[in-house]
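# just a sequence and a predicted model for now, questions to come.
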Amino acid sequence: MSLDLSSVIAATTQWLIRAYPAADGAVNAALAETQARQAVTVAARLRYSTTTDVALTTTAGPGGSYRLDWLVDAEPYEIRGPDGVWRTCVDEVVASWAAALLTCSTLASEAVAALADCARTAGSPREFRRLTEPDAHDCQAAPLMRHPDLMARVVELHRPQLLERLGLLRSDDQTSTSAV
């Protein structure tokens, strides 16, 4: 996979941690950012699973955070302002999928497992431990990002597509296994 998704991952992570801030303290901020980045990375790899997908996103752009900001009642931002640059790189679908993964560790584990089964996006499931197996410190650091009710509006935007993507990946794995 191309590294061109790095700006989408960074911007979408930034949006999540600004919309759903960490508990007070530097350690909590670091833990919350790590969890958000892991969720966004998994979501981006699921969403843009081919080099063609990545190339199209790089060319057309991910869409920006305007609708997400409206949805969570964030202050409107000026495209020409300092926040405008990174906010244009936010991907709404990736943010929604990441929110779904952050609020359901079972779904997060399924998503990471689906990635591990795909050669083109393979990664160690341990690399996403804070997402799939959050401990008490992780949950205390990111109480807003981990709260299903608070994240529901963002999750519900594109949750059906996430479930469909995971179902397709599972059925692809079963097809290739049964063909052997």
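That came through fine.

# contacts, neighbours, all on C-alpha from now
Fine.

# where's Pro160 relative to Ala55, distance?
Pro160 sits at a distance of 24 Å from Ala55 (criterion: C-alpha to C-alpha, to the nearest Å).

# okay, these two: which has more neighbours?
The neighbour count for Pro160 versus Ala55, taken as other C-alpha atoms under 10 Å, is higher for Ala55 (15 against 12).

# which strand or helix spans the more buried one?
helix 51-60 (DSSP states H and E).

# please enumerate the strands of this structure.
In the chain, no segments count as strands under DSSP state E.

# in it, which spans are helices?
Using DSSP state H, the helices of the chain run over residues 6-19, 26-47, 51-60, 66-71, 82-87, 92-103, 105-117, 129-132, 136-141, 148-179.

# and among those helices, the most buried is which?
Neighbour counts (mean count of other C-alpha atoms under 10 Å) averaged over each of the helices of the chain peak at helix 92-103, with a mean of 27.

# so Pro83 versus Val90, what's the distance?
Not Pro; residue 83 is Asp. Taken as C-alpha to C-alpha, the span from Asp83 to Val90 is 11 Å.

# again but with Ala179, I slipped
According to C-alpha to C-alpha, Ala179 and Val90 sit 39 Å apart.

# right, and Val155 touches Val93 too?
No - at 9.2 Å, Val155 does not count as touching Val93 under the criterion of C-alpha atoms under 8 Å.

# tell me, how many residues neighbour the residue nearest to Ala29 when sequence neighbours are not counted?
Excluding the flanking residues, the one nearest Ala29 by C-alpha to C-alpha, 6 or more residues apart in numbering is Ala22, at 5.3 Å. Residue crowding around Ala22 was assessed by other C-alpha under 10 Å; the count is 24.

# residue contacts, Ala22?
28-29, 32, 141-145 (C-alpha atoms under 8 Å, 6 or more residues apart in numbering).

# alright, now check it against this:
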Amino acid sequence: MLTDLSPLIAATARWLTAAYPPCGGALASALCEAQARQAVTVAAWLRYPTEIDAGLVTMAGPGGAARLDWITGAEPADDHPAEDWAWRTWVDEVVASWAAALLTDAELAGLAVAALAEGEHTVAPVEFRRLLTPDDGDHRAAALLRHPDLLAPVAGLHRDQLLDRLTPGRSLAA
């Protein structure tokens, strides 16, 4: 059973950077991609914390980008050849939602990275600096990707599940 989440992480990060593109040239594109990939990696590792979880999602498939496209007003897949859109079947809506929440809330991102210690994915310390402490260049490059108002529809989809995962037993009134 395949337990590698890299196809899901790559597709979901690609969807985020396509929906909320970088502001600037090649360097901005790379910085935006790095931030998206770090947020998606944290979200995927939280969502699928064990090898069994990762294996099950790779067998069943994560669900695709259709609902995310509808929410953000992206073009439907019917307008393009299938080979141009095949990667979109690997987009995970919950992971995209969690990543969007992490990109727009530094405190939540810190809690999420700290919670990774409970999963099976990290065998060595992994640095998530661009997610946790982005510098001015990171913010400029990913201005759309980190804009709370723009990401709110996506981040709000599964934010409660993320909060439940990070703060079990929290008060619903909070």
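Structure's in. What do you need? Predicted model only: the values in this text are computed from it and were never measured.

# re the thing from before, any chance of the helices of structure 1 in JSON lines, plus distance to Gly123 of structure 1?
JSON lines is the format used below for the helices of structure 1 (distance: least, C-alpha to C-alpha, whole Å):
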{"stretch": "helix 6-19", "distance to Gly123 of structure 1": "16"}
{"stretch": "helix 26-47", "distance to Gly123 of structure 1": "10"}
{"stretch": "helix 51-60", "distance to Gly123 of structure 1": "17"}
{"stretch": "helix 66-71", "distance to Gly123 of structure 1": "29"}
{"stretch": "helix 82-87", "distance to Gly123 of structure 1": "26"}
{"stretch": "helix 92-103", "distance to Gly123 of structure 1": "17"}
{"stretch": "helix 105-117", "distance to Gly123 of structure 1": "6"}
{"stretch": "helix 129-132", "distance to Gly123 of structure 1": "12"}
{"stretch": "helix 136-141", "distance to Gly123 of structure 1": "21"}
{"stretch": "helix 148-179", "distance to Gly123 of structure 1": "15"}
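
# what's the distance between the residue nearest to Glu33 of structure 2 when sequence neighbours are not counted and Arg165 of structure 2?
Closest residue to Glu33 of structure 2 apart from its sequence neighbours, by C-alpha to C-alpha, 6+ apart: Thr17 at 6.5 Å. Distance, Thr17 of structure 2 to Arg165 of structure 2, using C-alpha to C-alpha: 25 Å.

# likewise for Trp15 of structure 2?
Plainly put, Trp15 of structure 2 is 24 Å away from Arg165 of structure 2 if you go by C-alpha to C-alpha.

# please apply the same query to Leu116 of structure 2.
Applying C-alpha to C-alpha to Leu116 of structure 2 and Arg165 of structure 2 gives a distance of 11 Å.

# repeat for Trp45 of structure 2
12 Å.

# one more: Asp78 of structure 2?
The gap separating Asp78 of structure 2 from Arg165 of structure 2 is 35 Å, by C-alpha to C-alpha.

# ok, now Tyr20 of structure 2?
Distance, Tyr20 of structure 2 to Arg165 of structure 2, by C-alpha to C-alpha: 26 Å.

# cool, and Trp87 of structure 2?
Trp87 of structure 2 sits 28 Å away from Arg165 of structure 2, going by C-alpha to C-alpha.

# and if you look at Ala86 of structure 2?
Distance from Ala86 of structure 2 to Arg165 of structure 2, by C-alpha to C-alpha: 30 Å.

# how about Leu108 of structure 2?
Between Leu108 of structure 2 and Arg165 of structure 2 the distance is 11 Å, computed by C-alpha to C-alpha.

# now Arg159 of structure 2
Computed as C-alpha to C-alpha, the Arg159 of structure 2 to Arg165 of structure 2 distance reads 10 Å.

# same question, His147 of structure 2
Taking C-alpha to C-alpha as the measure, His147 of structure 2 falls 23 Å from Arg165 of structure 2.

# same check on Ala34 of structure 2?
With distances taken as C-alpha to C-alpha, Ala34 of structure 2 is found 24 Å from Arg165 of structure 2.

# relative to Pro49 of structure 2, how far out is the counterpart of Ala60 of structure 1 in structure 2?
Aligned by TM-score structural alignment, Ala60 of structure 1 pairs with Ala60 of structure 2. To Pro49 of structure 2, Ala60 of structure 2 is 16 Å away according to C-alpha to C-alpha.

# again with Ala82 of structure 2
Noted for Ala82 of structure 2: a distance of 31 Å to Pro49 of structure 2, by C-alpha to C-alpha.

# now Glu127 of structure 2
Applying C-alpha to C-alpha, the value for Glu127 of structure 2 to Pro49 of structure 2 is 18 Å.

# no more questions from me, cheers.
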